[in-house]
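Visitor: Need coordinates for the below:
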Amino acid sequence: MRRLGTGIGWRPEIADAVEAMPGVDWVEVVAENVCPGHLPDSLRRLRERGVTVVPHGVSLGLGGADRPDAGRLTALAERAEALGSPLVTEHIAFVRAGGPLTASPRLEAGHLLPVPRTRDALDVLCENVRIAQDALPVPLAVENIAALISWPGEEMTEGQFLYDLADRTGVRLLIDVANLHTNHVNRGEDPAKALAELPLEALAYVHVAGGFERDGVWHDSHAHPVPRPVLDILTDLASRVSPPGVLLERDENFPEPEELRGELRTIRAALAEGRARARAAGALTASADAQKAAAPTPAASAAAPTASAAPEAPADAPGASATAPARERLALAQTALLSALVAGTPVPEGFDRARLRVQARALAGKRAGVVAKVAPELPALLGDAYRTEFLAYAHGRPMTGGYRRDALDFAEHLLRSGRLETRVRREVRAWWRERSGPVPYSARPAVRLARGARRVLLRR
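Guide: I've put the predicted structure just below:
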C-alpha cells in the first residue's frame, strides 16, 4: 500500500491554512463537494506541489440494501481521475432506504447510519463492494462509522465483520479511531478488542477527529479538538502496525491555523509513542525467545508439535440472485429503522427507544445545519426563527431528494404556512421562485423579455 504520511481534511474554509501548513503530505476532500472540471485553485496548487489528494465519498450507501447507483460510481471515478488519486474511500453505512425493494417511498437519512452486523448485511455489503471495485479506476477503501444506536440481534463484532469483509472482497480498510471511541462510549465496545480482530494488513489509512459527550452519549462532531482517548487508540493502533497514512478531520468550528498545526503535532507524537511501544515489545519478545532457546528442552516435549490445520478458504460470495432474499430482508429492516428516525413511525422491535430519540434529534439538527449551508439566504431572512421553523417543518417530513431539494421544500412550506411577515414572505417567495424551476426564474425568456420591456418604458 502506498505510504501517504500525515494529512488533513481539505475544506474550503481552511484552504489557505492547509496550503501554508508545513509537513502536510496529503489531503482528503469530500468527493461530492468537488467538480472534476472546476477544481478549486487551492487543490490545483497542492497537486502541483506533489501533495496527494484522496476523494472521500459520503453518498454511495454501500451498506444499503440496493446495489450502488451507477451514476454515483461514475462520479466518484471521475473525481479520482481528475485528482490523480491513488485510491478512493467510502463508508460502511446506509444513507437511504425504501424504494422498489419495499414498495415504499424513498427516504434519505442525510447521514451515515450503521449496518447491522449480520450475515445478510455482510453478504449484501460484499456484493456492493465488488460492484464498486469493478467500476472504479483505483483501489477502494471503506471506513468504519460512528454510531449512536445498536441493532438488535447482531451476529458479529465490528472486528469480525470487517475481517470477513476484507477477506471476501480484498477491499482496503480506512480505520477511524475516533469512531472506535464513539462506539466504545455509545455501544460499550472495546477499541483494543476491535483492533486485535482487524486485518491490519488491509489498512489503507487512519482518520482522527474530535467530538463531545452529552448525557452519556458521544457525538462524533468533527468540530472539536481530538480528545486524549482517541489519541490513545491511535497509539495502540500504531503499536500494532505502521499506518500508511493518518489524517486529521475537521468539518466545522474551524480553529486558528496554529491550533490545527498543534493537533497534527499531537497526532505525530501519538504515532511516535506507538512505534516506541512496538520497538519495546519487539525487544522483549526477542529476549524471551532467546531465553527459551537457551533453556534445556524437557524430554517429554522433544517431539515437534503437530501443525494446526490450515483454515478453510472462505466460501465464494453469493451471486446476485443468491443475495436477493438477503437484500429484501435488509431493505425492510433498514426502511423500518429510517422511517422511525425521520418520519415518526413506530420504533422497530428490539431498539433502544431513548437512544433512537437522540439519533432522531441529531439527524434533524444536522439536516437544519446543512440546509443552512446550501441555502444561506434562508437563515439570513428568518434570523433566530430559522432553526425553530426548520425543525417544526422537518418533524414528520422525511427528506426524499437531497439537501437542495429540502431547502426548496422548506421554503414552500414557509410560504404556505401564512406565518411570515409581508417583507420576509416576499423575499422568501422571490428566493424560491428563482430556484424552483429547471432554469433560474430570472433567466427564463419570458421574464427577461418582460424586464427588458419594463426598462424601455422606464427610460421614456
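Visitor: make it CA atoms for all contacts and neighbour counts henceforth
Guide: Noted.
Visitor: Pull the contacting residues for Ile233.
Guide: Contact analysis of Ile233 by Cα atoms under 8 Å, 6 or more residues apart in numbering lists 177, 181, 191-192.
Visitor: Now the buried members of those.
Guide: The neighbour-count test (16 or more other Cα atoms under 10 Å) marks 177, 181, 191 as buried among the contacts of Ile233.
Visitor: Just these: which are in strands?
Guide: Using DSSP state E, the subset of the buried ones among the contacts of Ile233 located in strands is empty.
Visitor: Counting only helices, which of these make the cut?
Guide: Counting by DSSP state H, these place 177, 181, 191 in helices.
Visitor: wait, the last one sits on Ala178?
Guide: It stands for Pro191. No. The pair Pro191 / Ala178 is not scored as a contact, 9.9 Å apart, by Cα atoms under 8 Å.
Visitor: Need the overlap of contacts for those two.
Guide: By Cα under 8 Å, 6+ apart, Pro191 and Ala178 have no common neighbours.
Visitor: about what we covered before: closest one of the contacts of Ile233 to Asn144?
Guide: Using Cα to Cα, Val177 comes nearest to Asn144 of the contacts of Ile233, at 9.0 Å.
Visitor: now what about stretch 161-181, what contacts it?
Guide: If you take Cα under 8 Å, 6+ apart as the criterion, stretch 161-181 is touched by 89, 117, 122, 125-126, 129-130, 139-147, 189, 191, 194, 197-199, 202-210, 220, 229-230, 233-234, 314, 316-317.
Visitor: Give me the buried subset of those residues.
Guide: Taking 16+ other Cα under 10 Å as the criterion, what is buried in the contacts of stretch 161-181 is 89, 117, 122, 125-126, 129-130, 139-147, 189, 191, 194, 197-199, 202-210, 220, 230, 233-234.
Visitor: Keep only those of those that are in helices.
Guide: The helices, defined by DSSP H, take in 122, 125-126, 129-130, 191, 194, 197, 230, 233-234 from those.
Visitor: so which pair among those residues is furthest apart in space?
Guide: Arg130 and Val230 (31.2 Å).
Visitor: quick one, strands of the stretch 101-250 of the chain?
Guide: Using DSSP state E, counting those that start in this stretch, the strands assigned to the stretch 101-250 of the chain run over residues 104-113, 140-143, 172-176, 203-208, 212-214, 217-219, 245-248.
Visitor: run this one through as well so I can compare:
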Amino acid sequence: MTGLGIGIGWRPEIADAVERLPGVEWVEAVAENLCAGHLPASLVRLRERGVTVVPHGVSLGLGGAGRPDPGRLARLAETATALGAPLVTEHVAFVRAGGPLTASPAMEAGHLLPVPRTREALDVLCENVRIAQEALPVPLALENVAALFSWPDDELTEGRFLTELVDRTGVRLLVDVANLHTNGVNRGDDPYEALAALPAGAIAYVHVAGGVQRDGVWHDTHAHPVPPAVLDLLAELASRAAPPGVLLERDDDFPPEDELAAELATIRGTVTAPGRAAGGGAAGGGAGRAVAGRAVTGRVVGTARGRAAGGGAAVSGPVAGGAALRDGVTAPPEGTAALPEGTAVVRDGARERLGLAQAALLSALVAGTPAPEGFDGARLRVQAGALVRKRAGVVAKVAPELPGLLGDGYRDAFAAYAGSRPMPGGYRQDALAFARYALDAGLPGDAAGRRRLYRWWAERSAPRPPGRAARLVHAARAALVR
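Guide: Purely as a prediction, here's the structure:
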C-alpha cells in the first residue's frame, strides 16, 4: 500500500496507546476538538516522529441548506496548517437547520444526518463544497454517512450521488465501508453496488469501524470490534484499487491496547492479502478514472482552489449578462453559451426549499413535532432516541459533575429534558440548560444534592468565571435551596 497507510483515530482517551501501537503510519483527529495554537502534546510528538495527522471535521454541515460558515472554515484551515496536514475531511451531511433561511428557530442536531439524494440537494451541496474548497489550503475529502432512515423523495442511489458530486466538484472521497454496511442493514441499500459505483481514483482514504445490531437496526457505535461484514467490504474495495489509506475508528468503550493492535493487524491483512489490487490499479473503475475529462491522479482536480471539473472557472461572481437568481448565483441568459460542464448552479429557491424540508425533519427529531409526510415515523423515533442518548453521553463527558450528582437517574432525567427540547447551542450550553431543568424538576431528590447542583449551575451560567464576591452570593443562595 502506498500513500497514508494504516492509521487509527486519535482520541485523548487512548493517546498514550496510539503512540505505542506498532505499525501506525497516520492518525486522524476530530478538528473541532483541536486548537491550532495549543495542539495536544501527543499529536505534537507524533508529528515529530513523522506520523501524518489529518483533521476530520464534523460541524460544517456542507449538505445543509445554508452556505458554510466562514468562521468554521477559517478554524478548519488554521488547524490543517498547524498540523501540516496533506488534506482535511468532512461529511456529506447536514447538522443544523432552521434560522433566517426558513424564518424559524435555529436547531442543532448534534449528529451527522443524511441529505436528500435529489438533484436540487446535490446542486446546493456542490456549491457549498466549492465554497469550502476556496477557503481551505489543502484538498478536501468528504465522507458518506451512516443513516437510520431514508428521505422519501430520493432520486439517486448513494453511489450515483457521490459520483456526480466528484464529477462536478473534483472533491475527493473518504469512503466509510462501515457506513455502507449500516445503510445496507437500515435502508436496504446494496453496499456492494454503492462501492462499485464510486470513482476509485477519487478515494482519499477509507474508514472502518464497529457497531451493533439491536431490534433490526444497525447502530454505528464506533464502540465495538469491526465485524466481518465490514471487513468483507474493505476487501472488495481493495480488490478494485489499493486504497491510499485505511483508518480504524474507535470513539468509546476503548479496548486494551493489544486488542487495538490486533484489529489494526487484521485491517492490514485484509488490504494486503494476495490478489488484492496493487499500486492503485483498478478493476471496475481504476485509479486513473477521468473526472469530466481529466485524469484523477494524486491531488484531484478542483480541490483547494475550487476550479470546476473540466477546467472551467468556478462561478464566484456574476456571469456577464446573466440574470441573478435569488440564491445569489447567476445563470446565462437564453441564447448565450452554457456554463462549463460540472459547474454547480443553485436554482431559484433551492436553498429555501431544502431548508424547509430539513427544518421540518430536524424538528421532528429533536423537538417532538410530527414526522414530515413520507417518512417512516417509527424509524424517526429510533433516530430521535439515538440523538437523545448521544446528547446525554456527550454532556456527561463535558460536565461529569451532572451524572455524579444525579446518579442512576441521570439518563432518565436527561431523556425527559431532551425529548422535546432542541440543543440550545453547543454541548456546554446543553449541560447548563439541563441543570436548570433538573433544579426546576426538584432533582436531585435530596436537598444537599440540589444545593450542590444549584451552585454548580450558578457558577457556570454567568458570562465569566465568578469572583470571590459572586461565589459568596452563590453559596448563600444555594443554602436557601430546599
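Visitor: Can you pull the TM-score for these?
Guide: Their TM-score after superposition, calculated using TM-score structural alignment, normalised by the length of structure 1, is reported as 0.87; 418 aligned residues with a Cα RMSD of 2.2 Å.
Visitor: if I pick the spatially most central residue of structure 2, what's in contact with it?
Guide: The residue lying closest to the centre of structure 2 (Cα atoms, centre = their mean) is Val58, at 3.7 Å. Each residue near Val58 of structure 2 by Cα under 8 Å, 6+ apart is listed here: 30-32, 90-91, 112.
Visitor: next one: Val92 of structure 2
Guide: Residues near Val92 of structure 2 by Cα under 8 Å, 6+ apart: 61-63, 114-115, 142-145.
Visitor: rewinding a little: can I get the buried ones among the contacts of Val58 of structure 2 as something I can paste into ChimeraX?
Guide: Buried residues among these (16+ other Cα under 10 Å), as a ChimeraX selection:
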select :30,31,90,91,112
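Visitor: before we move on, the earlier item: the strands of the stretch 101-250 of structure 1 into a markdown table, with extra columns for distance to Phe351 of structure 1?
Guide: Output for the strands of the stretch 101-250 of structure 1, formatted as a markdown table (distance: least, Cα to Cα, whole Å):
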| stretch | distance to Phe351 of structure 1 |
| --- | --- |
| strand 104-113 | 14 |
| strand 140-143 | 24 |
| strand 172-176 | 25 |
| strand 203-208 | 29 |
| strand 212-214 | 20 |
| strand 217-219 | 16 |
| strand 245-248 | 33 |
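Visitor: Any idea which of those gets closest to Ala272 of structure 1?
Guide: Of all the strands of the stretch 101-250 of structure 1, strand 245-248 sits nearest to Ala272 of structure 1, with 12.3 Å by Cα to Cα.
Visitor: A strand includes Arg96 of structure 1, no?
Guide: Yes. Under DSSP: H, G, I helix; E, B strand; the rest coil, Arg96 of structure 1 falls within a strand.
Visitor: nearest spatial neighbour of it, skipping sequence neighbours?
Guide: Nearest residue to Arg96 of structure 1 in three dimensions, chain neighbours excluded: Glu108, at 4.4 Å (Cα to Cα, 6 or more residues apart in numbering).
Visitor: same thing with Gln358 of structure 2?
Guide: Take Gln358 of structure 2 and drop its neighbours on the chain: the residue closest to it by Cα to Cα, 6+ apart is Ala97, 6.0 Å away.
Visitor: do the same with Pro422 of structure 2
Guide: Closest residue in space to Pro422 of structure 2, ignoring its immediate chain neighbours: Val366 at 5.1 Å, by Cα to Cα, 6+ apart.
Visitor: Who are the contact partners of the one you found?
Guide: Contacts of Val366 of structure 2 by Cα under 8 Å, 6+ apart are 109, 384, 387, 418-423.
Visitor: can you list these in CSV and add secondary structure?
Guide: Listed next are the contacts of Val366 of structure 2 as CSV, based on three-state DSSP:
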residue, secondary structure
Ala109, strand
Ala384, helix
Leu387, helix
Ala418, helix
Gly419, coil
Ser420, coil
Arg421, coil
Pro422, coil
Met423, strand
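Visitor: Most neighbours among those, please name it.
Guide: Ala418 (25 neighbours; other Cα atoms under 10 Å).
Visitor: Please say which position in structure 1 it maps to.
Guide: In structure 1, Ala418 of structure 2 lines up with Ala394, judged by TM-score structural alignment.
Visitor: Its match against Leu363, yeah?
Guide: No. Using Cα under 8 Å, Ala394 of structure 1 is not in contact with Leu363; the gap is 10.0 Å.
Visitor: ok, so of the contacts of Val58 of structure 2, who is nearest Arg268 of structure 2?
Guide: When these are compared for distance to Arg268 of structure 2 (Cα to Cα), Val30 wins out at 23.0 Å.
Visitor: For the closest residue to the closest one other than its chain neighbours, give its distance to Asp440 of structure 2.
Guide: Take Val30 of structure 2 and drop its neighbours on the chain: the residue closest to it by Cα to Cα, 6+ apart is His56, 4.8 Å away. Separation of His56 of structure 2 from Asp440 of structure 2 (Cα to Cα, to the nearest Å): 38 Å.
Visitor: more crowded one of those two?
Guide: Remark: of His56 of structure 2 and Asp440, His56 carries more neighbours, 23 against 10, as counted by other Cα under 10 Å.
Visitor: Next up, the contacts around the more buried one.
Guide: Contacts of His56 of structure 2 by Cα under 8 Å, 6+ apart are 28-31, 88-90.
Visitor: from these, which is closest to Ile267 of structure 2?
Guide: Lowest distance from Ile267 of structure 2 to the contacts of His56 of structure 2 (Cα to Cα) belongs to Glu28, with 16.2 Å.
Visitor: Would you mind confirming that that closest one makes contact with Gly57?
Guide: No. Assessed by Cα under 8 Å, Glu28 of structure 2 is found out of contact with Gly57, at 10.1 Å.
Visitor: Tell me if I am right that Glu273 of structure 1 is in a strand.
Guide: No. Counting by three-state DSSP, Glu273 of structure 1 falls outside a strand, being helix.
Visitor: residue contacts, it?
Guide: With contact set as Cα under 8 Å, 6+ apart, Glu273 of structure 1 has these partners: 235, 238-239.
Visitor: Quick check: it vs His181 of structure 1, distance?
Guide: Distance of Glu273 of structure 1 to His181 of structure 1, given as Cα to Cα: 19 Å.
Visitor: Same check on Gly170 of structure 1?
Guide: Note on Gly170 of structure 1: its distance to His181 of structure 1, by Cα to Cα, is 26 Å.
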